[in-house]
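Asker: The sequence isn't on hand, but the structure is:
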């Protein structure tokens, strides 16, 4: 899987984000000089966590025959100390369906084991950035 990001126009900050057959867009907020026409990269980071928790819970419930009919995930960001290396995400789960207290607690535990949660909290991530051959062309 490859993610490809390209500038939409030379004047603005809006970029297209191609992930396989899916096209998304990214921009910066108007407060930072952008148009605010699309989510900014932090939004996608936070959304990845929320989506992963929801999908993980639905898959787990199906496998375990837990009558989970829907999941709501609200992710709130506190990036006020990001420049000091702290980024806090507060997640509120809403579990839908006729569930016992034990099932609700089990699903709550499983949500924190979703792959993105683990990636964000326990993995050592390395990033290497290279210039392409055409990096200086117009």
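Answerer: Okay, I see it. The shown structure was predicted, so the numbers you read here are calculated from the model rather than taken from an experiment.
Asker: Only C-alpha atoms from now on, for both contacts and neighbour counts.
Answerer: OK.
Asker: and the nearest residue to residue 23 once chain neighbours are set aside, how many residues sit next to it?
Answerer: Closest residue in space to residue 23, ignoring its immediate chain neighbours: residue 17 at 5.6 Å, by Cα to Cα, 6 or more residues apart in numbering. Using other Cα atoms under 10 Å, residue 17 has 17 other residues around it.
Asker: Residue 17 looks like it's in a strand, true?
Answerer: Yes: counting by DSSP: H, G, I helix; E, B strand; the rest coil, one finds residue 17 located in a strand.
Asker: how close does it get to residue 40?
Answerer: 11 Å (Cα to Cα, to the nearest Å).
Asker: Need the overlap of contacts for the two.
Answerer: Counting by Cα atoms under 8 Å, 6 or more residues apart in numbering, the contacts common to residue 17 and residue 40 are residue 26.
Asker: remind me, longest helix of this protein?
Answerer: In the chain, with assignment by DSSP state H, the single longest helix is helix 41-63.
Asker: Name the surrounding residues that touch that helix.
Answerer: With Cα under 8 Å, 6+ apart, helix 41-63 has contacts from 26-27, 67-68, 70-75, 77, 89, 91, 107, 110-112, 114-117.
Asker: Can you point out the buried residues in it?
Answerer: Of all the residues in helix 41-63, those buried under the rule 16 or more other Cα atoms under 10 Å are 46, 47, 49, 50, 51, 52, 53, 54, 56, 57, 58, 61.
Asker: With stretch 94-111 instead?
Answerer: In stretch 94-111, counting by 16+ other Cα under 10 Å, buried: 95, 104, 107, 108, 111.
Asker: Comparison target below:
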């Protein structure tokens, strides 16, 4: 089964349907690239996926450690390069909602730095990751 079906709707907008769940995400081209910017752009989704993946894999690991990450937030900033147009840099700030030992922090940070999205991104993309612990 396909992971998703992407349908072009016109005016630089797509509908992306997740086949397993039926969830739909709309994308728009950004305003600096002829679009309306009314939804995530495809490159916004790449950057956002990194933050989502990092905190999700940390949450999986935290269950084994009897820790709860609920309430943690991730701020993601994507910086584009003009020529050729591509993602140049992704900044990720993980604001962790728990108080825990330095050992646990190290384990969770290493887990995040091995998330599948981070490992899949091109090495030319600069990744700046900051962990803020309570």
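Answerer: Perfect, thanks for sending it. No experiment lies behind these values; they were computed from the predicted model shown.
Asker: Spatially central residue (nearest the centroid) of the first structure, please.
Answerer: For the first structure, the residue nearest the mean C-alpha position is residue 48 (1.8 Å; Cα atoms, centre = their mean).
Asker: on that earlier part again, what about the next helix or strand after the longest helix of the first structure, how far off from the second structure?
Answerer: Scanning forward in sequence from helix 41-63 of the first structure by DSSP states H and E, the next helix or strand is strand 70-78. For strand 70-78 of the first structure, the mean deviation from the second structure after alignment is 2.1 Å (mean Cα distance after the TM-score superposition for the first structure).
Asker: Name the surrounding residues that touch the following helix or strand past strand 70-78 of the first structure.
Answerer: Next helix or strand after strand 70-78 of the first structure toward the C-terminus (DSSP H and E): strand 88-96. With contact meaning Cα under 8 Å, 6+ apart, strand 88-96 of the first structure is reached by 46, 50, 68-79, 104, 108.
Asker: Just tell me the aligned range of the helix or strand that strand 88-96 of the first structure is followed by in the second structure.
Answerer: Going down the chain from strand 88-96 of the first structure, the next helix or strand is helix 101-111, by DSSP H and E. Mapped onto the second structure using TM-score structural alignment, helix 101-111 of the first structure spans residues 102-112.
Asker: Average separation of that stretch from the aligned part of the first structure, please.
Answerer: Averaged out, stretch 102-112 of the second structure is 1.5 Å away (mean Cα distance after the TM-score superposition for the first structure).
Asker: gap between that stretch and the chain center?
Answerer: 19 Å (Cα atoms, centre = their mean, to the nearest Å).
Asker: and what of stretch 94-113 of the second structure?
Answerer: That offset, for stretch 94-113 of the second structure, works out to 18 Å (Cα atoms, centre = their mean).
Asker: sorry, back to before: and the residue nearest to residue 23 of the first structure, what is it in contact with?
Answerer: Residue 17 of the first structure neighbours (Cα under 8 Å, 6+ apart): 3, 4, 5, 6, 23, 24, 25, 26.
Asker: roughly how far apart are the third one and residue 121 of the first structure?
Answerer: Spelled out, it's residue 5 of the first structure. 26 Å.
Asker: again with the second one
Answerer: Counting by Cα to Cα, the separation of residue 4 of the first structure from residue 121 of the first structure is 25 Å.
Asker: And the fifth one, by the same measure?
Answerer: Using Cα to Cα, we find residue 23 of the first structure at a distance of 28 Å from residue 121 of the first structure.
Asker: Neighbour count: those two, which is higher?
Answerer: residue 23 (12 against 9).
Asker: What residues sit buried inside the helix or strand hosting the more buried one?
Answerer: Under the criterion of DSSP H and E, residue 23 of the first structure resides in strand 22-26. Of the residues in strand 22-26 of the first structure, 25, 26 count as buried by neighbour count, 16+ other Cα under 10 Å.
Asker: That strand vs the second structure - mean distance after superposition?
Answerer: With mean Cα distance after the TM-score superposition for the first structure, strand 22-26 of the first structure averages 0.7 Å from its match.
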